[in-house]
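[1] got a sequence here, can you build the structure:
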Amino acid sequence: MDQLELFDIANPCIGVCQSNNRGYCLGCLRSRDERFNWHLKPASERAHILRLLVQRRARLKQKQQNIVTSEETPSSFELF
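    Take a look at the predicted model:
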């Protein structure tokens, strides 16, 4: 049994309810379908969505780190 099944699964909404151009919330990273009727979804589906959110946050963090790293690395034009 997964530990998430032992507890009620809270809504991951953080109150930043804006969607990007692909329909994902900028606050909680859920898709429109994942946000719709959260409280009516079975616990197993909500747990699955939470696992997806962990992966999305990791990818977003990696992408942001790559952007910062590329900005810190001087281009070949800056070396001369």
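[2] rest of the way, CA atoms for contacts and neighbours
    Noted.
[3] L29: neighbouring residues, count only.
    25 (other C-alpha atoms under 10 Å).
[4] how about Q65?
    Neighbourhood size, Q65 [other C-alpha under 10 Å]: 12.
[5] I have a second one here; can you model it like the first so I can compare?
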Amino acid sequence: IAIPYMIGQAVNAAVGGGDDARLDTIIAIFVGVVILNAAAFFLEQWMSSRLAQRVIFDVRRSMFSHFQDVSLSFMDKTHVG
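    Below you'll find the predicted structure:
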């Protein structure tokens, strides 16, 4: 929500005929907000993919452990696919 607000402030500062220092400050803050947004998005994606990989690993390990306990006669009788 900060990015559209900053764009609006920059447009108001540029069109309003105000001082250039205000516009420069707004642009610098805007660049900082964009960098912060990109870093937060990267962190979110990284944590999400890491969690998904751990869940998949746990499911595979659980299935392997279960198949080690199942008798061979059950495997011969049960058709898959």
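[6] show me where the second structure has its helices.
    For the second structure, the helices defined by DSSP state H cover 2-15, 20-69, 72-77.
[7] let me know the angle separating the second one from helix 2-15.
    Same thing as helix 20-69 of the second structure. 170 degrees (axes from the mean of the first three to the mean of the last three C-alpha atoms, to 10 degrees).
[8] now the residue nearest to the spatial centre of the second structure: how far from A28 of the second structure?
    The centroid of the second structure falls nearest to Q45 when counting by C-alpha atoms, centre = their mean (2.5 Å). As judged by C-alpha to C-alpha, to the nearest Å, Q45 of the second structure and A28 of the second structure stand 26 Å apart.
[9] what does L36 of the second structure give?
    Distance of L36 of the second structure to A28 of the second structure, given as C-alpha to C-alpha: 12 Å.
[10] likewise W46 of the second structure?
    Taken as C-alpha to C-alpha, the span from W46 of the second structure to A28 of the second structure is 27 Å.
[11] what's the residue of the second structure positioned farthest from its centre in contact with, if anything?
    In the second structure, the residue that sits farthest from the middle, by C-alpha atoms, centre = their mean, is S73; the gap is 45.8 Å. Applying C-alpha atoms under 8 Å, 6 or more residues apart in numbering to S73 of the second structure gives no contacts.
[12] next one: L29 of the first structure
    Listed by C-alpha under 8 Å, 6+ apart, the contact set of L29 of the first structure reads L53, R56, R57.
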